[in-house]
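Trainee: Could you look at this predicted model? Sequence included:
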Amino acid sequence: MAATSRGTPPVPPDARPRLTVLSGPSGVGKSTVVAHLRKEHPEVWLSVSATTRRPRPGERDGVQYFFVTDDEFDKLVANGELLEWAEFAGHRYGTPRGAVLRRLEAGDPVLLEIDLQGARLVRESMPDARLVFLAPPSWDELVRRLTGRGTESAEVIERRLQAARVELAAESEFDVTLVNTSVEHVARELLALVDVV
């Protein structure tokens, strides 16, 4: 099954780069696709999120995340400095608005990899953003990926599967759907969308 693109509008000749948002259910391979794309095309600018969680070993401030305190995060929210933010596992994560806007104003295409809730919030604040949904080849394949990690309890896996059902049902909210049958193929499809203004 090839990646499918639905709803990509014609490109005006004088258009500026758009924000491209990649989202999809847990376990579909968003991070893997983005990592492959950036390995092959490091010029693609990926927005770095701010988070209140502590750095893990090997993580560096400003590379994987901007690590901030709860008070600093509160100020970012209060000052409208985040495009979107959400709480997950007791920590908050958000996309700094300023860096994204500066890159777009400079003419650089910007890629953002976030969850469904974040994608909806970006759509509200930047209606011209291109929302890309990464779908699994099938429900059975998504179940295999989520259960195959072997690192989580049955209860956690069931919660993830319930969330995935909800996330899959949101596909129609997106501008384009890519089906993740091959990381290399989907990364090429995504690159083509990021490069389209």
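Mentor: Received the coordinates, thanks. Residues are numbered from 1 along each chain as shown.

Trainee: drop to CA atoms for contacts and neighbour counts, all remaining ones
Mentor: Will do.

Trainee: how near is the spatially most central residue of the chain to Asp14?
Mentor: With distances taken as C-alpha atoms, centre = their mean, Glu113 lies nearest the centre of the chain, 1.7 Å away. Remark: distance between Glu113 and Asp14 (C-alpha to C-alpha, to the nearest Å) = 26 Å.

Trainee: dropping in the other structure now:
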Amino acid sequence: MAETHPHTGDRLHRRGLMFILSSPSGAGKTSIARAILESDDEISPSISATTRAPRPGEVDGKDYYFVSQPEFDRMAEENEFYEWAHVFGKSYGTPKAAIREALKQGRDFLFDIDWQGTQQLSQKAGTDVVRVFILPPSLDELQRRLIGRGTDSEKIIASRMARAQAEISHWDSYDYVVVNEDFDACLQEVRQILCAERLKRVRQTGLIPFVRELLKEEDEE
């Protein structure tokens, strides 16, 4: 991590960002997301609201916000979600309020969502969103990884492969595309993207007063 001047770093506030990672199942998105969250204390996982029941060990407000279907429908009706969808009979959505406030304080959020969710989020959050798509080195390798998990039947793997090709077709809707041929190299590239996006001038909300102060010092001299 680059060193910062102790006084300058305190003054140069920045706005947080919404960092989206998307990929076909098996391309490594979840492992990369986990590695980033474990090593970077400035970014948090986005917490979704859901109508499904908590699984053993899951905590309300930490893993998900568990809500009833009527409450979820009310939130959707009142535009309280950045994005939402019905998946396998249950509803999932990303609440706006807590994220909006945290972004102002410079907190980043990581989103593990598909192309459809990415489109919704981009439309509502604009420049706060950074979209990264992770590709497998080949479809054969993707299939090998899915089989190697040992968790899915042949039928489910075939379904995931068909869905993967549909998801890959949307690659050009993303700001960045990286190929996960080597996990460590791919992780490093994703970290570099996150670092560069944090340094973008438009996110440096403390730059204007800082530069004004510099110019004022010049005038005084």
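Mentor: On my side now, so go ahead. Remember, predicted model here, so these are calculated numbers, not experimental data.

Trainee: quick one: TM-score?
Mentor: Scored against TM-score structural alignment, normalised by the length of the first structure, the superposed chains reach a TM-score of 0.85; 185 aligned residues with a C-alpha RMSD of 2.0 Å.

Trainee: about what we covered before: which stretch of helix or strand covers the closest residue to the residue nearest to the centre of the first structure other than its chain neighbours?
Mentor: Using C-alpha to C-alpha, 6 or more residues apart in numbering and skipping residues adjacent in sequence, the residue nearest Glu113 of the first structure is Leu22, 4.8 Å away. Element membership for Leu22 of the first structure (DSSP states H and E) is strand 19-23.

Trainee: swap in Arg191 of the second structure?
Mentor: In this assignment (DSSP H and E), Arg191 of the second structure forms part of helix 183-198.

Trainee: quick one on the thing from earlier: what's the neighbour count on the residue nearest to Glu113 of the first structure?
Mentor: Leu22 of the first structure: 26 surrounding residues under other C-alpha atoms under 10 Å.

Trainee: The second structure: which residue goes with that one?
Mentor: Using TM-score structural alignment, the equivalent of Leu22 of the first structure in the second structure is Leu21.

Trainee: Surely that match touches Ile113?
Mentor: Yes: shown here, Leu21 of the second structure and Ile113 form a contact pair, counting by C-alpha atoms under 8 Å, at 6.7 Å.

Trainee: Quick one: the strands in the second structure, in order.
Mentor: 18-22, 43-45, 49-50, 65-66, 81-87, 90-95, 108-112, 129-135, 176-179 (DSSP state E).

Trainee: Those strands into TSV, with extra columns for distance to Ala166 of the second structure?
Mentor: Listed next are the strands of the second structure as TSV, based on distance: least, C-alpha to C-alpha, whole Å:
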stretch	distance to Ala166 of the second structure
strand 18-22	13
strand 43-45	26
strand 49-50	25
strand 65-66	30
strand 81-87	17
strand 90-95	21
strand 108-112	17
strand 129-135	12
strand 176-179	16
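
Trainee: Among those strands, show me which one is buried the most.
Mentor: Compared across the strands of the second structure, strand 18-22 shows the largest average neighbour count, a mean of 25 (mean count of other C-alpha atoms under 10 Å).

Trainee: hmm, back to that, what angle separates the helix holding Arg191 of the second structure from strand 129-135?
Mentor: 160 degrees (axes from the mean of the first three to the mean of the last three C-alpha atoms, to 10 degrees).

Trainee: Next, the buried residues of helix 183-198 of the second structure.
Mentor: 186-187, 189-191, 193-194, 197-198 (16 or more other C-alpha atoms under 10 Å).

Trainee: before we move on, what about stretch 99-118 of the second structure?
Mentor: So stretch 99-118 of the second structure, judged by 16+ other C-alpha under 10 Å, has buried residues 99, 103, 106-113, 115, 117-118.

Trainee: could you redo those residues as CSV and give each row distance to Asn79 of the second structure?
Mentor: Below are those laid out as CSV (distance: C-alpha to C-alpha, whole Å):
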residue, distance to Asn79 of the second structure
Ile99, 14
Leu103, 19
Gly106, 24
Arg107, 23
Asp108, 22
Phe109, 20
Leu110, 21
Phe111, 19
Asp112, 21
Ile113, 19
Trp115, 20
Gly117, 15
Thr118, 17
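
Trainee: which of those residues lies closest to Ala76 of the second structure?
Mentor: Among these, Gly117 lies closest to Ala76 of the second structure (C-alpha to C-alpha), at 14.2 Å.

Trainee: who's in contact with that closest one?
Mentor: Each residue near Gly117 of the second structure by C-alpha atoms under 8 Å, 6 or more residues apart in numbering is listed here: 83-85.

Trainee: which other residues reach the top helix by length along the first structure?
Mentor: When the first structure is parsed with DSSP state H, its longest helix is helix 154-168. By C-alpha under 8 Å, 6+ apart, the surrounding residues in contact with helix 154-168 of the first structure are 24-26, 116, 135, 143, 146-147.

Trainee: Serialize these to TSV and add fields for distance to Pro57 of the first structure.
Mentor: Compiled in TSV, those are given as follows (distance: C-alpha to C-alpha, whole Å):
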residue	distance to Pro57 of the first structure
Gly24	27
Pro25	26
Ser26	23
Leu116	27
Ala135	31
Val143	29
Leu146	24
Thr147	26
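
Trainee: Among these, which ones are in helices?
Mentor: 116, 143, 146-147.

Trainee: possible to save these as TSV with distance to Asp128 of the first structure?
Mentor: Putting these into TSV (distance: C-alpha to C-alpha, whole Å) gives the following:
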residue	distance to Asp128 of the first structure
Leu116	17
Val143	33
Leu146	32
Thr147	36
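
Trainee: Who wins on neighbours among the residues you listed?
Mentor: Using other C-alpha under 10 Å as the neighbour test, these are led by Leu116, with 22 neighbours.
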